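[1] what follows is a predicted protein model with its sequence.
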Amino acid sequence: MERPGFRGKVVLVLGASGGIGAALVHRLLASGAQVIAAARSPERLAMLAREVEESAQLLTCPVDVRDPQQVADLLSQVWERTGRIDLAIYCAGIEYLGPLKTIGSAELEEMMATNFYGLFFLLQQLLPLMEQQREKGTIVSVSSPMARLAFPWASAYAASKAAGDALLTGLRRECRRSGVRLLTIYPGPTATGAGQQLPPERLPRWHEHGQKMEAGRCAELLLRAVAAGQTQRALTRSLRLLFLLERWLPSLSERICAGMPV
């Protein structure tokens, strides 16, 4: 289905090599957008390009979001090529789960560097560029329900995503007159392969149980949320209910979250 709101737009997707990010690239190209797909793996980006038959509307850019200079070089390359960025979606993320004692320092550093620092570097360098545009752009952080609900065995991961949430909230207030939109979107359980790098004994049962939506469906709902322009949006009804419980019945929310099976 064509989405006129994205036709002709310049869209940057970070973390585009798989999962939700790759699904977003497919749907944005189908909508007529010009897409810059950025990710750490050149091989997976090449595979993505083959999947869309080397579309002329797709530019792939290997980048490590943990390196501020690589982020700066990416934005410079895109700006030189297009002269604007209408929409940037930050999907890059890494998830290490398990009891706190099992989270190694290298895992913690990788989560903070990917889930928070990369987002920080993008915002710090892209906001001034978008503020120069005649039509101001939109920056989207694809967060996680764990940033607000923090189930057992997800405490460190939750902290890394919550840091990104706080950054977006503060910047929305700081830049409220700039015209640039800053959105936080919570996908809910999605079949992306996240956590597959972990040994089975570190995967909580709540992570594997229950129905997960396909990445393509998640991308579809995410783009609808972007078009609607809500500053914060949970993509599933069950997740919205949990967020309401967290706000209005915190004691019940605490019992539900603490009782998730590990």
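    Noted; the coordinates are in hand. Values in this document were obtained by computation on a predicted structure and should not be read as measured data. Numbers count the residues shown, from 1 in each chain.

[2] contacts, neighbours, all on C-alpha from now
    Fine.

[3] can you tell me the element residue 49 falls in?
    Using DSSP states H and E, residue 49 falls within helix 42-51.

[4] which of the residues in that helix are buried?
    Across helix 42-51, burial judged by 16 or more other Cα atoms under 10 Å covers 44-45, 48-49.

[5] wait, which of those residues is closest to residue 221?
    Nearest to residue 221 out of the buried residues of helix 42-51 is residue 48 (Cα to Cα; 21.0 Å).

[6] my read: that closest one touches residue 17, true?
    Yes. With contact defined as Cα atoms under 8 Å, residue 48 and residue 17 form a contacting pair (6.7 Å).

[7] run the chain-centre distance for the lengthiest helix in the chain.
    Ranked by number of residues, the top helix in the chain under DSSP state H is helix 155-174. Centroid displacement of helix 155-174 relative to its chain, using Cα atoms, centre = their mean, to the nearest Å, is 12 Å.

[8] which other helices and strands contact it?
    Packing partners of helix 155-174 (3 or more Cα pairs under 8 Å, 6 or more residues apart in numbering; DSSP states H and E): helix 105-112, helix 118-132, helix 146-149, strand 181-186.

[9] now the strands for the protein?
    Assigned strands in the chain, in chain order: 10-14, 34-39, 58-62, 87-90, 138-142, 181-186, 190-191, 213-214, 232-234 (criterion: DSSP state E).

[10] mind putting those strands into CSV with mean neighbour count?
    Formatted as CSV, these follow (neighbours: other Cα atoms under 10 Å):
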stretch, mean neighbour count
strand 10-14, 25
strand 34-39, 25
strand 58-62, 20
strand 87-90, 22
strand 138-142, 23
strand 181-186, 23
strand 190-191, 16
strand 213-214, 15
strand 232-234, 20
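
[11] use this one as the comparison:
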Amino acid sequence: MNTHHAPSSDRTVLITGGTSGMGLATAHRLLAAGTRVVITGRDDTRLAHAARQLDAGDRLLTVRADAALPADLVRLAETVRERYGKLDGVFANAGVASFQPLEAVTEAEFDRTVGVNLKGVLFTVRHTLPLLDAAGGGSVVLNASWTPHRGLPGAAVYAATKAAVLSLARTLGAELAGRGIRVNSVSPGYIVTEMFHAAIPDPADHEPIRAGVPLGRLGTAQDVAETVAFLLSERAAYITGQDLAIDGGLVPAFPSLTG
């Protein structure tokens, strides 16, 4: 029996940071495939707005939770357990951007960025493990970045946290394989989201960035959602401990000089 395109109505996936951008696009993609989805965010208003956009009725659960606070993640896991009893997949997507020259890095900004991008990711997986075990395994996807693969001035703290996420995918992929849990990461390139516009607000700066991408365009949140959906699915059943770049060739290739 070919199950690749079978309805996935018995599957439940958690997406942290699901109120916008890549998280919201992934929620749309999974809900369209029949998956139940849990999304988190730190703001009730944004969660309510996302729920209206997704319009999925009782197949969507929204939970206010701050990924940087392990107590929130414990409560999140308990809420999901009470509602669904298990999780088949986790997209640890919640993250914050942080770009400044080294001399401008403050301890508070370091702690904020590490708190969400590293601590939050690790404890998201830690506290959802019992739910994945209850499902007899599952798939975890961590949202990393292209920035650890190339030196980007002004990204010292951000890129370091994302390098740690790449390492987590390999380490946890090895550690959890015996429990039937696959762990992979994705490394998005320049993806046009709210975070992208906040980090690079001047449209005049977008063209030179696009020109540096071999495929000749900036990425979309849907590009990431399709890849995450694949890694969460049984189509990726023999893939673990890997990183998949979604960057239009930004890291491994030079753009054509002839157009």
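    Received it, and whenever you're ready, just let me know what you need. Fair warning: this is a prediction, and the values are worked out from it, not measured in the lab.

[12] fetch the TM-score of the aligned pair.
    Once superposed, the chains reach a TM-score of 0.83 (TM-score structural alignment, normalised by the length of the second structure), with 240 aligned residues with a Cα RMSD of 2.7 Å.

[13] most neighbours per residue, which of the helices and strands packed on helix 155-174 of the first structure?
    Across these, averaging neighbours per residue (mean count of other Cα atoms under 10 Å) puts strand 181-186 on top, at a mean of 23.

[14] tell me the mean distance between it and the second structure once they are aligned.
    Once fitted to the second structure, strand 181-186 of the first structure is off its aligned match by 1.0 Å on average (mean Cα distance after the TM-score superposition for the first structure).

[15] check contacts around residue 60 of the second structure.
    Each residue near residue 60 of the second structure by Cα atoms under 8 Å, 6 or more residues apart in numbering is listed here: 36-39, 51.

[16] how long is stretch 147-163 of the second structure from one end to the other?
    Using Cα to Cα, to the nearest Å, one end of stretch 147-163 of the second structure lies 8 Å from the other.

[17] aligned to residue 31 of the second structure, what sits in the first structure?
    Using TM-score structural alignment, the partner of residue 31 of the second structure in the first structure is residue 29.

[18] before we move on, what about residue 43 of the second structure?
    So residue 43 of the second structure corresponds to residue 41, using TM-score structural alignment.

[19] for its match, give me its contacts.
    17, 62-63.

[20] from residue 73 of the first structure, how far off is it?
    16 Å.

[21] same deal with residue 186 of the first structure?
    Distance from residue 186 of the first structure to residue 73 of the first structure, counting by Cα to Cα: 29 Å.

[22] what is the nearest of the buried residues of helix 42-51 of the first structure to residue 127 of the first structure?
    residue 45 (25.5 Å).

[23] can you tell me the closest non-neighbouring residue to residue 136 of the first structure?
    Using Cα to Cα, 6 or more residues apart in numbering and skipping the chain neighbours, the partner closest in space to residue 136 of the first structure is residue 180 (5.2 Å).

[24] actually, residue 117 of the second structure.
    residue 95 (5.0 Å).

[25] tell me, how many residues neighbour the residue mapped onto the one you found from the first structure?
    The equivalent of residue 95 of the second structure in the first structure is residue 93 (alignment by TM-score structural alignment). By the criterion of other Cα atoms under 10 Å, residue 93 of the first structure has 24 neighbours.

[26] list the contacts of the residue nearest the centre of the second structure.
    With distances taken as Cα atoms, centre = their mean, residue 93 lies nearest the centre of the second structure, 2.7 Å away. Contact partners of residue 93 of the second structure, counting by Cα under 8 Å, 6+ apart, are 15-18, 22-23, 121, 142-143.

[27] do residue 35 of the first structure as well
    Neighbouring residues of residue 35 of the first structure by Cα under 8 Å, 6+ apart: 10-13, 25, 28-29, 57-59.

[28] same check for the residues you listed, but in the second structure.
    With both residues aligned by TM-score structural alignment, their matches' Cα atoms under 8 Å, the contacts of the contacts of residue 35 of the first structure that the second structure also has are 10-13, 25, 28-29, 57-59.

[29] let me know the closest of the residues you listed to residue 214 of the first structure.
    Using Cα to Cα, residue 25 is the member of those that lies nearest residue 214 of the first structure, at 14.7 Å.

[30] what about the closest one, neighbour count?
    By the measure other Cα under 10 Å, the count of residues near residue 25 of the first structure is 28.

[31] distance of it from residue 226 of the first structure?
    From residue 25 of the first structure to residue 226 of the first structure the distance is 14 Å (Cα to Cα).
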